[in-house]
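Asks: predicted structure and sequence below. I'll ask about it afterward.
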Amino acid sequence: MCTSCNCGTEATDTTDTAQPVAIGTAPASYTVTGMTCGHCVASVTEEVTAIEGVRDVVVDLSTGKLTFESDKPVPHDTVEAAVREAGYALA
């Protein structure tokens, strides 16, 4: 069972929820620690998507990689706070 978010899914559930990133742009990239299931990924995706100007959020469960595009620079502290709100941390 997932112990990160206590959602009750199997921790081996690695359902790929990745979306393609727009071609010709340089996405921001971070590593998120502590995720163990698709629900964890959804929580991080939801919080980061809520940041003003952020779009095309992709969270890869197997690598912990978080990438996104944005209309303007997004401070590291803002991303860190969103990930923390979801219950996780940046590496």
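Replies: It's in.
Asks: C-alpha only now, for contacts and for neighbours.
Replies: Will do.
Asks: how close does the closest residue to Leu66 other than its chain neighbours get to Ala28?
Replies: For Leu66, the nearest residue in space outside its immediate sequence neighbours is Val59; the separation is 4.5 Å by C-alpha to C-alpha, 6 or more residues apart in numbering. Between Val59 and Ala28 the distance, using C-alpha to C-alpha, to the nearest Å, works out to 12 Å.
Asks: kindly report the same for Met35.
Replies: Distance of Met35 to Ala28, computed by C-alpha to C-alpha: 19 Å.
Asks: putting a second one here so we can go through both:
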Amino acid sequence: MQTAILKVEGMSCGHCVNSVEGAVKKLGATGKVDLNAGLVTLEYEESKVSLDEIKEAIEEQGYDIKN
């Protein structure tokens, strides 16, 4: 299991949390959003999904990844 922390801009409410966490979950990974810090902590299996795929799914929800 891999872990990663992404700095994500544009998240400001519960809907944002649900959008990001839902998009990550659809890929078979787990994501925990910290709105105050603007961070998403991820856990994923590299053999099933790549970090780039997860980043793309988050960006498709309308958020900007800064790292």
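Replies: Received the coordinates, thanks. The model shown is predicted, which means the values in this text are computed figures rather than measured ones.
Asks: quick one on the thing from earlier: looking at Val59 and Ala28 of structure 1, which is more packed in?
Replies: Legend: neighbour count by other C-alpha atoms under 10 Å for Val59 of structure 1 and Ala28, higher for Val59 (28 against 15).
Asks: can you pull the contacts of the alignment partner in structure 2 of the more buried one?
Replies: Structural alignment places Val59 of structure 1 opposite Val33 in structure 2 (criterion: TM-score structural alignment). By C-alpha atoms under 8 Å, 6 or more residues apart in numbering, Val33 of structure 2 lies in contact with 17, 20-21, 39-41.
Asks: ok, of those residues, which one's closest to Gln61 of structure 2?
Replies: Each of the contacts of Val33 of structure 2 was checked against Gln61 of structure 2 using C-alpha to C-alpha; the closest is Val20, at 6.9 Å.
Asks: wait, the closest one touches Lys55, no?
Replies: No. Proximity of Val20 of structure 2 to Lys55 does not meet the contact threshold set by C-alpha atoms under 8 Å, at 10.0 Å.
Asks: okay, these two: which has more neighbours?
Replies: Set side by side, Val20 of structure 2 and Lys55 show more neighbours around Val20, with 25 against 19, by other C-alpha under 10 Å.
Asks: now the more buried one: closest residue in space that isn't a chain neighbour?
Replies: Ile58 (5.7 Å).
Asks: what are the boundaries of the helices in structure 1?
Replies: Secondary structure of structure 1 (DSSP state H): helices at 38-49, 76-85.
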